[in-house]
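**Student:** Build me a model:
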Amino acid sequence: MPYPRHPEYQYLDLLSNVLEHGDKRIDRTGVGTLSIFGAMTRFNLADGTVPILTTKRVYWKTAVKEMLWFLTGETNIQPLLKNHVSIWTDWPLDRYRKQSGDPISQGEFERRIMEDDAFASRWGDLGPVYGKQWRRWLGPDGKEHDQIATLINSIKSNPTSRRLLFHAWNVGELDQMSLPPCHMVYQFFCTQDGKISCLLFQRSGDLLLGCPFNWTAGAALLFMIAQQTGLTPHEFIWFGGDVHLYLNHVEQARIQLQREPRQWPKLRLLRKPESIDGYRIEDFEVDGYNPHAAIKAEVAV
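**Tutor:** This is a model prediction of the structure:
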């Protein structure tokens, strides 16, 4: 019986497909992309294995910290920066520079956000992005809806429901967001023998930088929800709509395609908090992660 193909080849094949067949187009950022429409990957997490890419280093703690930030319902980058995560700085920094005319460095901007609460309140907020929609979706009657709490309660009370999902595409608030949600819909599926899977639909997938983070964070979320509901993580399934490589990421993608995947690591939660709100980065342990070197690339804003 032949040895099964490493699951990371799903990512590498997707990279190759976009490079070879992607439609060259000018995008919102002005950088330009190679894009395809419609893609899928499927990862088995049953033994604790998680889809953290090995053909380049993925900073998995940063991805998990971002997910934990989403779960707080927070929309200001100040707590992220205090937790040494700067992946959301580009958007408020760009807004500050354009509106103030101040050519401030990123480091100085981040320092002011962390040290000056008034400055952070004015310039560090991203609008009603992911966490706001997940935890405080505002209905037309003014009532807020906690989609995450509802999801967990629904999994416990009605695990075979076809409505086990949450999403962030709130049409009425899109124009207030620094960046409309890319990873939009998370749906869950529970089996009779106690397994739970997550399907993520992502309307826009930055294949080099975004997708590896989204897969890592999505797997971490599945582990947390599984633990909170007494179920076993099974599969993480990802669907991409517009899946693209920015034109300034092409050479980095070619470098990554030359590398052979290594054994994927395993994730373990070190404790069970009382609720989904109780997780901290110290609760996550990743064993056996031995990736190739990181590949640097610029975020398109």
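**Student:** only C-alpha atoms for contact and neighbour calcs from this point on.
**Tutor:** Will do.
**Student:** so Q99 sits in a helix?
**Tutor:** Yes. Q99: assigned to a helix according to DSSP: H, G, I helix; E, B strand; the rest coil.
**Student:** And for the closest residue to G48 other than its chain neighbours, the neighbour number?
**Tutor:** Distances taken as C-alpha to C-alpha, 6 or more residues apart in numbering place K266 nearest to G48, at 5.0 Å, with adjacent residues excluded. Look at K266: counted by other C-alpha atoms under 10 Å, it has 17 neighbours.
**Student:** to compare against the first, here's another:
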Amino acid sequence: MRRIWAEGNERVDRTGIGTRSVFGATLRFDLADGAMPLITTKRVYWKTATRELLWFLTGETNIRPLVLQGVKIWNEWPHARYVRETGEDLSLDAFVERIAEDEVFAQNWGDLGPVYGKQWVDWPTYLYRKDGTYEQGPGINQVADLVESLRTNPGSRRHILEGWNVAELDRMALPPCHKTYQFHVADGKLNGLLYQRSCDVALGLPFNLWSAALLQRMLAQQADLEPGEFVWMGGDTHLYLNHAHLIEEQLAREPQGHPRLEIMRRPATIFDYRIEDFEVRNYTPHGAIKAPVAV
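**Tutor:** Sure, this is the predicted structure:
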């Protein structure tokens, strides 16, 4: 964060807000003994990030299940679409309340398109006929296939989970930022790597680090492996210019504590974890710092 704010290239971005950006950043974390990349210089709502990850694993793309759990991180995108397409000046809070209370309204306006979870567990396939026509085939569950390959072929170089489906990008509320995961087994440990094409360091990165490391921990448990190293790689790694107050406040703080994650049980499959299965200890962060999300 300090490097980007001091040395980053100032650019006009898609949102019109403006950023300072560097390209090709790398972070590395050892996940041994329950350690997690859970930032302590501000409070990270790790349960919110965990609920989002569990939502991805269901393949769901409508925000209503998140809204009903009090998770707000995807609300702005469907709200912006609603206002744009209807012309109704409905506040974000009122929109979210309608999503929660009206299932039909949620079906019409709460969907994000084929974002992360859809690609992870139901990547579309197509069956082509000789006459050039085609029909949709059975979806590919990349996550289930990944668990199976880790168990049965640990030396493979194809332990990959991909979200960047070029054919469906224009149907997504937001193309995947954390797009490519790769895993590597060595000495009984599962190492993980996440490549993120675009990263909002102030707001997004704390969630991204937690979620990716948590997914790696879950995969390791399901494959009877110990968690090893987690590597994060960022393409366009940026800070928004309107986040100056957050950045300066956070950089003035000193990290404190050594949070640890314990997974309380091993469910039958990776799709059966619940929020109650995760317990974080020794997390004593500084207070939260609020800042607007760029849509």
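**Student:** Give me the TM-score for this pair.
**Tutor:** For these two chains in superposition, a TM-score of 0.96 is obtained (TM-score structural alignment, normalised by the length of the second structure); 286 aligned residues with a C-alpha RMSD of 0.8 Å.
**Student:** do you know how far the residue mapped onto L231 of the first structure from the second structure is from L31 of the second structure?
**Tutor:** Per TM-score structural alignment, the equivalent position to L231 of the first structure in the second structure is L225. Distance from L225 of the second structure to L31 of the second structure, counting by C-alpha to C-alpha, to the nearest Å: 12 Å.
**Student:** Same question for E162 of the second structure.
**Tutor:** Taking C-alpha to C-alpha, one finds E162 of the second structure at 22 Å from L31 of the second structure.
**Student:** more neighbours, these two?
**Tutor:** More neighbours surround L31 than the other of E162 of the second structure and L31, with 22 against 17 (other C-alpha under 10 Å).
**Student:** which residue in the first structure lines up with D200 of the second structure?
**Tutor:** Checking TM-score structural alignment: D200 of the second structure goes with D206.
**Student:** let me redo that: A144 of the second structure
**Tutor:** Aligned partner of A144 of the second structure by TM-score structural alignment: A149.
**Student:** Kindly report the same for I73 of the second structure.
**Tutor:** That one, I73 of the second structure, aligns with I87 by TM-score structural alignment.
**Student:** repeat for R281 of the second structure
**Tutor:** Aligned partner of R281 of the second structure by TM-score structural alignment: D287.
**Student:** shouldn't its match be in contact with P265?
**Tutor:** Yes. In this structure, D287 of the first structure is within contact of P265 by C-alpha atoms under 8 Å, at 5.5 Å.
**Student:** So if I had to pick from these two, which one is more boxed in?
**Tutor:** Neighbours per residue (other C-alpha under 10 Å) separate D287 of the first structure from P265, with P265 holding more: 19 against 13.
**Student:** contact partners of the longest helix along the first structure?
**Tutor:** Longest helix in the first structure, counting residues (DSSP state H): helix 210-229. With contact meaning C-alpha atoms under 8 Å, 6 or more residues apart in numbering, helix 210-229 of the first structure is reached by 50-53, 58, 60, 63-64, 66-67, 152, 155-156, 183, 196-198, 200, 205, 232-233, 236, 238, 269, 272, 275-276.
**Student:** again, only using 7 Å
**Tutor:** 50-53, 60, 63-64, 67, 152, 155-156, 196, 198, 205, 232-233, 236, 275-276 (C-alpha atoms under 7 Å, 6 or more residues apart in numbering).
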